[in-house]
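Peer 1: Kindly return the folded structure for what I paste below:
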Amino acid sequence: MILNEAGTRRFRAYTSKHLDELLRRAGLADDERLRVRAVATVLPFRTNAYVVDELIDWSAAPDDPIYRLVFPQEDMLPAEEVALLADLLKAEAPNAEIQAEANRIRARLNPHPAGQMELNVPKLENEPVPGMQHKYPETVLFFPKQGQTCHAYCTYCFRWAQFVGDADLKFASDDIDRMVAYIRRHPEVTSVLITGGDAMIMGEPVIRRYIEPLLELDQLESIRIGTKALAYWPQRFTTDPDADATLGLFEQVVQSGKNLAFMAHFSHPRELESSRVETAVQRILASGATIRTQAPLIRSINDDPSVWSGMWRRQLRMGLIPYYMFVERDTGPQDYFAVPLGRAYEIFRDAYSSVSGLCRTVRGPSMSATPGKVCVDGVTEIAGEKVFALHFIQARDPALVGRPFFAKYDPSAVWLSDLRPAFADHFPYEPAPPAA
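Peer 2: Predicted structure coming up:
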């Protein structure tokens, strides 16, 4: 154990070079570990000592939900692809050959869902602004260059492509001036989301460089920080050397008159159980920031109404605001983690119906798709036809927000692109088909 001056454990990361050693703790045989390592040549792996030593129940691995949350599984990819990569590893093939095969597989996994690279990048003086997305009129996302990693990677992460070391798949910037200039030219922008990766992987001096210029923009009402640090490294806000300075920065944001919102990612109730998390939450809330919670619905990890209701109740007791249940994105090992939309709605409904009104700030199940955030409101029957009832929580076209629309019921549908319109020849976000 490595201790800092306060006598607490320092951050220690584990990457793919530690994977075989860690898999032994899960009791996996040699051939099983080889196949998991094969998957890890395609999908990124990173965790840390806090997750490994304090969150995972190794006596229940590999079925433990936190283990499945951070460790690759051999059936995340087709068996023939895993076998090919495993053979290359076993034969100690040149790394270039292994990476070429891994890149081929990545290319078919839709590394940039919902047009992230093409549709959302804004322009300033007709030049793209790197590391920014402007999908909705009032909100821009900024991806700081120094925040393009995490304290640990989730196996279902829809931004997995940022972490595989391919420059063509990275999306980030450290050009703060262009971000500020763009926002000034767009008075409709009232909120900035700093995301990644994980924005809180950055030290206080670095994140301050991104946040302080935003405080000079009168048009901004809120600054949001996307992070899973509370779940994966709560020490970031308690015992890390710059924890106090970071909280001081949060206070500065609040004192400037802007709302500072932590978009905290909690995937399972166990991530909330540590006293370290409770202390970190108390310190953040004391700075004047709010903490809103969100996570996707993930098969084999949290696809149970009692998991979600228990998580929301505990969050409420801690002063957190349940915000979103997402549908697993159409990228990476979606086939492995996805829950059919009909079942997703049932899980949300059953969890939602068993909590108090104060927990019912949560919305979902929501798909962050190309046209916007689409919420599945229910499954019903209209004019003798079974349908999904849907509406936009957010949309590229603001006129679509809140308007109900319907899709034919499909028990196997897991994403918006799997659905077909009901009672119409096209969805409201699609152009009308040409007249016959």
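Peer 1: use CA for all of it now, contacts and neighbours both
Peer 2: OK.
Peer 1: For this structure, which segments count as helices?
Peer 2: Per DSSP state H, the chain carries helices over the ranges 19-25, 30-40, 49-50, 65-70, 79-90, 95-107, 176-184, 204-211, 229-232, 243-255, 275-286, 305-318, 334-337, 341-352.
Peer 1: Can you say which of those is packed in most?
Peer 2: Greatest average neighbour count among the helices of the chain goes to helix 229-232 (a mean of 24), per mean count of other Cα atoms under 10 Å.
Peer 1: ok, now which ones touch Gly372?
Peer 2: 392-396 (Cα atoms under 8 Å, 6 or more residues apart in numbering).
Peer 1: Most widely separated two among these?
Peer 2: Greatest spacing in these, by Cα to Cα: Ile393 and Arg396 (10.6 Å).
Peer 1: Could you check how far the nearest residue to Ile284 once chain neighbours are set aside is from Gln315?
Peer 2: Counting by Cα to Cα, 6 or more residues apart in numbering, Ile284 lies nearest to Leu247, which is 6.7 Å off, once chain neighbours are set aside. Going from Leu247 to Gln315 by Cα to Cα, to the nearest Å gives 21 Å.
Peer 1: hang on, the earlier thing: what's the residue nearest to Ile284 in contact with, if anything?
Peer 2: By Cα under 8 Å, 6+ apart, the contact set of Leu247 is 237, 283-284, 287.
Peer 1: how about this one, so we can line them up?
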Amino acid sequence: MILNQAGTRRFRAYTSKHLDELLRRAGLDDEQRLRVRAVATVLPFRTNAYVVDELIDWSAAPDDPIYRLVFPQEDMLPSTDVARLADLLKAEAPNVEIQAEANRVRAQLNPHPAGQKELNVPRIGEEPVPGLQHKYPETVLIFPKQGQTCHAYCTYCFRWAQFVGDADLKFASDDIDQMVSYIRQNPSVTSVLITGGDAMIMGESVIRRYIEPLIGLEQLESIRIGTKALAYWPQRFVTDPDADATLELFEQVVDAGKNLAFMAHFTHPRELESPLVESAVKRILGSGATIRTQAPLIRSINDDPAIWSGMWRRQHTMGMIPYYMFVERDTGPQDYFAVPLARAHEIFREAYSKVSGLCRTVRGPSMSATPGKVCVDGVTEIAGQRVFVLHLIQARDPALVGQPFFAEYDPSARWLTDLRPAFADRFPFEIAAENVLVPA
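Peer 2: Model (predicted):
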């Protein structure tokens, strides 16, 4: 075991080159390991010693939820694709041939859901600004070039395309001056979300390069940081060499009069159990930052109301704010992980009914779809027709926010595109899109 001066383990990553060795711990035979390795040529794999040694119950693998959270499964992809890739691996085919087949499979997995690469491109004049997304008028997302990885990858991640080494699928930039210039030229922007990947994979000196210029922008009310570091490497805020300097940077943001919000991803209650997590949360809150929690609803990992109500209560007692339950996006292994919308609402409603009002800051189940964040409010009957009741929490067109609308009930629907309008020919956001005037 490698120790630093604080007596804790240094960060050690495990990647695809370690995969076969780790799969043996799960009791998989030669053929099973080969098929999992085939999936890992398409979907990225990365974990670390903390997740492997502290979070996974290897006696329950491969059915353990944390194991399934970070390790590829052979049925995440169509069986014909897995078989073809497994044959190439078994034959020790040239890497260029394996990658060509992997790229073919990736292209079928909708690597950029909600038009996130095509529809959210900010521009200065006619020139696009790389590494930014501007989906809503008040919010800009920043993708730092140095933050395009994570301490460990979630198998359900909708940004999996960022991690497969294909430059055509990645969006990121380190041109901080250009990013700041864009924000300054758009005074409607009041909130910035630094995301990736995971922003907290960056060391203090690097993330400071992105945050300090934002502090001086008077228009900004909040700076958000999207991260799963609290679950996958809480040492980042406790015992890492630059942990103290990082917290001092957070204090600097708060002292400048801006809200610093951690958008923390917790997918399963076990991620909250370590004393390191409790220490990390206390230190972050002590800097004046807030922590809001969110995660998608994932089949075979957290599709149980008791899991969600337990997480929300624990997060609340730790000082965090339950924020979102998301619906698994229409990308990557959605067929493996997705929960039908009707069942998703049942899980949310039951979990929501088991917590106090102080936990009911959480919203969901929410789809981060092309028109915005669409929330499933329930299922009801109107004029003899069973329907979904929905509304937009956020929208590309702010006029649509909060307006209820209806979709025909479909027990198998898993995403917005599976739904059909009820009592109308089109959804409100479809009408709004058609009414947008395109300049000549």
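Peer 1: Fetch the TM-score of the aligned pair.
Peer 2: TM-score for the superposed chains, counting by TM-score structural alignment, normalised by the length of the first structure: 0.99, backed by 434 aligned residues with a Cα RMSD of 0.9 Å.
Peer 1: Filter the contacts of Gly372 of the first structure down to the buried ones, ChimeraX style.
Peer 2: This is the ChimeraX syntax for the buried subset of the contacts of Gly372 of the first structure, where burial follows 16 or more other Cα atoms under 10 Å:
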select :392,393,394,395,396
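Peer 1: Could you list which of the contacts of Gly372 of the first structure belong to strands?
Peer 2: Judged by DSSP state E, the subset of the contacts of Gly372 of the first structure located in strands is 392-395.
Peer 1: In TSV: the helices of the first structure, plus distance to Pro113 of the first structure.
Peer 2: Output for the helices of the first structure, formatted as TSV (distance: least, Cα to Cα, whole Å):
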stretch	distance to Pro113 of the first structure
helix 19-25	28
helix 30-40	20
helix 49-50	31
helix 65-70	21
helix 79-90	22
helix 95-107	12
helix 176-184	23
helix 204-211	26
helix 229-232	24
helix 243-255	32
helix 275-286	32
helix 305-318	26
helix 334-337	11
helix 341-352	18
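Peer 1: dump the residue contacts of the spatially most central residue of the second structure.
Peer 2: Closest to where the C-alpha atoms of the second structure average out (Cα atoms, centre = their mean) is Cys157, at 5.7 Å. Under the criterion of Cα under 8 Å, 6+ apart, the neighbours of Cys157 of the second structure are Gly332.
Peer 1: 6 Å - rerun?
Peer 2: The contact partners of Cys157 of the second structure, taken as Cα atoms under 6 Å, 6 or more residues apart in numbering, number zero.
Peer 1: With the one 4 residues further on instead?
Peer 2: Under the criterion of Cα under 6 Å, 6+ apart, the neighbours of Ala161 of the second structure are 111, 169.
Peer 1: The aligned partner of it in the first structure and Leu297 of the first structure, how far apart?
Peer 2: Alignment note: Ala161 of the second structure maps to Ala161 in the first structure; criterion TM-score structural alignment. Distance of Ala161 of the first structure to Leu297 of the first structure, computed by Cα to Cα: 20 Å.
Peer 1: can you give me the strands in the stretch 301-440 of the second structure?
Peer 2: 321-327, 363-369, 372-382, 385-395, 404-408 (DSSP state E, counting those that start in this stretch).
Peer 1: Save those as TSV, and put in distance to Gln148 of the second structure too.
Peer 2: Formatted as TSV, these follow (distance: least, Cα to Cα, whole Å):
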stretch	distance to Gln148 of the second structure
strand 321-327	22
strand 363-369	20
strand 372-382	24
strand 385-395	25
strand 404-408	37
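Peer 1: For Ala264 of the first structure, give its distance to Gln294 of the first structure.
Peer 2: The value you get for Ala264 of the first structure to Gln294 of the first structure, if Cα to Cα is used, is 6 Å.
Peer 1: Oops, could you answer that again for Gly131 of the first structure instead?
Peer 2: From Gly131 of the first structure across to Gln294 of the first structure, the span is 23 Å (Cα to Cα).
Peer 1: next one: His391 of the first structure
Peer 2: For His391 of the first structure, the distance to Gln294 of the first structure - Cα to Cα - is 19 Å.
Peer 1: can you check Gly378 of the first structure too?
Peer 2: Distance of Gly378 of the first structure to Gln294 of the first structure, computed by Cα to Cα: 20 Å.
Peer 1: Repeat that for Pro213 of the first structure.
Peer 2: For Pro213 of the first structure relative to Gln294 of the first structure (Cα to Cα), the value is 27 Å.
Peer 1: Give me the more crowded residue out of these two.
Peer 2: Gln294 (22 against 13; other Cα atoms under 10 Å).
Peer 1: Identify the residues contacting that one.
Peer 2: Counting by Cα under 6 Å, 6+ apart, Gln294 of the first structure makes contact with 265, 323-325.
Peer 1: rerun at 10 Å
Peer 2: Contact analysis of Gln294 of the first structure by Cα atoms under 10 Å, 6 or more residues apart in numbering lists 226, 228, 263-267, 312, 321-326, 362-364.
Peer 1: before we move on, what about Ile298 of the second structure?
Peer 2: Ile298 of the second structure is in contact with 69, 156, 267-268, 304, 326-328, 334, 336-339, 344, counting by Cα under 10 Å, 6+ apart.
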